[in-house]
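J.: With the input below, show me the fold.
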Amino acid sequence: MKLLYTINSPYARKVRIVAAEKHIEVTLEEVVLSAPDCPVKQHNPLGKVPVLVLPDGDSLYDSRVIVEYLDNRTPLAHLIPQDLNAKVKVRRWEALADGICDAAVATMQEQRKSADKQDAEFIERQMSKVKSGLKELNEDLGKTEGVGKSNWCVNGTFSLADIAVGCMLGYLNLRFGSVINLAAEFPNLERLQLTLLKRPSFKGSMPVA
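T.: From the prediction side, this is the model:
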């Protein structure tokens, strides 16, 4: 299997970490989406990463589909619980983390425009989504096993929820570290991030400035 990815995509990082945690061998192919010969559009009509190219030439996208596929390839350490209630909780955390990433990516793309073409109201709306999402996750994490004492997002067990949140936090640190102070504003999330960064899968997939 081959994963088409960009180094700083939080969605692609989520897939890379799931593959590493599941000990599934995946060939990594870093791409440049703006390059004329970028292979992504051959496998995903939306032209987005990540894309997992299967041995038979078929392809999977987006990240939520890919991680479910990988998690079910082996019974080793399921990252998406088999129990329905726990599974729904994990996917809800993932959905909110991905939604925060969506808003952050939209903000970053808008800010890359020349100053006279940027929409300040659009940026404010997107950053409001980021902040409200972080507030919700921070509060929910504090409730899991007593305020500020939980190691993991759902049922005290490392799961896809933690991976999705960790990838989102890594992206925010990369793009918005100067305006979002996790330690001061969202201490439960900061504690989770520090715990995650001790894992080889997270250390080996850090975004690059």
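J.: Going by C-alpha atoms from here, please, whenever you check contacts or count neighbours.
T.: Will do.
J.: Met108 and Leu172 touch, don't they?
T.: No - the criterion here is Cα atoms under 8 Å, and Met108 misses it with Leu172 at 10.3 Å.
J.: more neighbours, those two?
T.: Leu172 (22 against 16; other Cα atoms under 10 Å).
J.: Following the helix ranked longest in the chain in sequence, what is the next regular element?
T.: Taking DSSP state H as the criterion, the chain has its longest helix at helix 84-111. Remark: after helix 84-111, the chain's next helix or strand is helix 120-144, criterion DSSP states H and E.
J.: buried sites along that following helix?
T.: Within helix 120-144, the residues that count as buried by 16 or more other Cα atoms under 10 Å are 123, 126-127, 129-131, 133-135, 137-142, 144.
J.: from those, which two are the most distant?
T.: Ile123 and Thr144 (32.0 Å; Cα to Cα).
J.: Which residue of this protein lies farthest from its centroid?
T.: Asp116 (31.2 Å; Cα atoms, centre = their mean).
J.: Distance check, that one against Phe176.
T.: 21 Å (Cα to Cα, to the nearest Å).
J.: And this one, please, so the two structures can be compared:
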Amino acid sequence: MKLLGSLTSPYTRKVRVVMAEKKLDHELILENVWSADSDIGRYNPLGKIPCLLFDDDSSLFDSRVIVEYLDTLSPVGRLIPQSGRERAATKCWEAIADGLLDAAVAIHIERNRRPPELYYADWVTRQEGKIHAALEHMNTALGEQPFCTGISFTLADIAVGCALGFLDLRLPCINWRESFPNLDRLHEKLLERPSFSSTIPPQQA
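T.: Model prediction:
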């Protein structure tokens, strides 16, 4: 398998962590979707990463779809419960982590891609509110549990860890560690895993 993505994309990182946890071999192909000569549209009509490519030139896109597929490739180290309320809870954690990411990415684009004269401060404030609400919810829901859904490491933890890592990369002004100690504890635990420590995004990018 080949994975189209970038080293700074938190959605790509989520897929890479899942691949590492599942011990799935793949080739990472770096793709800049902002480049005029980007080939991403050939594989994803929405022009977004990550994309998982197969030998027959077909593809899967959207990190949530990709990780769902990857988890079926091996029964070892299941990251998504197969049915019932536990599965729904895991996917709900992923949804709120991805929602936090969507807001953070929107702020980053507004601040770095939009011309200064078109900067929309109220939009940024709205996205910041979503981020803080998501952090508050996740910190409370996590409580003293070792992992998001209880005692087992799941996709929920991967999604949350990647979201927190992206805040460190693009929005360091959000001092989430001091305000949300439960998430800080989880994040430090996740960084002890090779899947997380090996996919920390480069700060200079």
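J.: hang on, the earlier thing: report the angle between the axes of the longest helix of the first structure and helix 120-144?
T.: Using axes from the mean of the first three to the mean of the last three Cα atoms, to 10 degrees, one finds that helix 84-111 of the first structure and helix 120-144 are set 150 degrees apart in direction.
J.: Using the aligned residues only, give the average distance of helix 84-111 of the first structure to the second structure.
T.: Compared with the second structure after fitting, helix 84-111 of the first structure has a mean deviation of 0.4 Å; criterion: mean Cα distance after the TM-score superposition for the first structure.
J.: repeat for stretch 165-176 of the first structure
T.: Compared with the second structure after fitting, stretch 165-176 of the first structure has a mean deviation of 0.4 Å; criterion: mean Cα distance after the TM-score superposition for the first structure.
J.: okay, and that stretch goes to which residues in the second structure?
T.: Mapped onto the second structure using TM-score structural alignment, stretch 165-176 of the first structure covers residues 160-171.
J.: how much distance is there from that stretch to the middle of the chain?
T.: Offset of stretch 160-171 of the second structure from its chain centre (Cα atoms, centre = their mean, to the nearest Å): 8 Å.
J.: in the second structure, which spans are helices?
T.: According to DSSP H, the helices that the second structure contains are 10-22, 63-71, 84-112, 121-142, 155-170, 176-179, 181-190, 194-197.
J.: Using neighbour counts, pick out the buried residues of the longest one.
T.: If you call a residue buried by 16+ other Cα under 10 Å, then helix 84-112 of the second structure has these buried ones: 87, 89-91, 93-107, 110.
J.: for stretch 179-194 of the first structure, same thing?
T.: Those would be Leu182, Phe186, Pro187, Asn188, Leu189, Glu190, Arg191, Leu192, Gln193, for stretch 179-194 of the first structure by 16+ other Cα under 10 Å.
J.: and if you look at stretch 27-42 of the first structure?
T.: Buried residues in stretch 27-42 of the first structure (16+ other Cα under 10 Å): Val31, Leu33, Val40.
J.: Residue in the second structure paired with the first one?
T.: For Val31 of the first structure, the aligned residue in the second structure is Glu31 (criterion: TM-score structural alignment).
J.: From Thr125 of the second structure, how far off is the residue lying closest to that match once chain neighbours are set aside?
T.: Excluding the flanking residues, the one nearest Glu31 of the second structure by Cα to Cα, 6 or more residues apart in numbering is Gly5, at 5.3 Å. Remark: distance between Gly5 of the second structure and Thr125 of the second structure (Cα to Cα) = 29 Å.
J.: Val165 of the first structure: what's it in contact with?
T.: For Val165 of the first structure, the contact set (Cα atoms under 8 Å, 6 or more residues apart in numbering) comprises Trp93, Glu94, Ala97.
J.: ugh, wrong one, I meant Lys135 of the first structure
T.: By Cα under 8 Å, 6+ apart, the contact set of Lys135 of the first structure is Phe186.
J.: and if we set it to 10 Å?
T.: Lys129, Leu141, Glu185, Phe186, Asn188, Leu189 (Cα atoms under 10 Å, 6 or more residues apart in numbering).
J.: Distance check, the match of Val31 of the first structure against Glu110 of the second structure.
T.: 21 Å.
J.: same question, Leu101 of the second structure
T.: Applying Cα to Cα, the value for Leu101 of the second structure to Glu110 of the second structure is 14 Å.
J.: same check, this time on Trp34 of the second structure
T.: Trp34 of the second structure sits 14 Å away from Glu110 of the second structure when distances are taken as Cα to Cα.
J.: Gly156 of the first structure corresponds to which position in the second structure?
T.: So, by TM-score structural alignment, Gly156 of the first structure is matched to Ile151.
J.: right, and that match touches Gln145 too?
T.: Yes - Ile151 of the second structure is within contact range of Gln145, at 6.8 Å (criterion: Cα atoms under 10 Å).
J.: who has more neighbours, the two?
T.: The neighbour count for Ile151 of the second structure versus Gln145, taken as other Cα under 10 Å, is higher for Gln145 (13 against 9).
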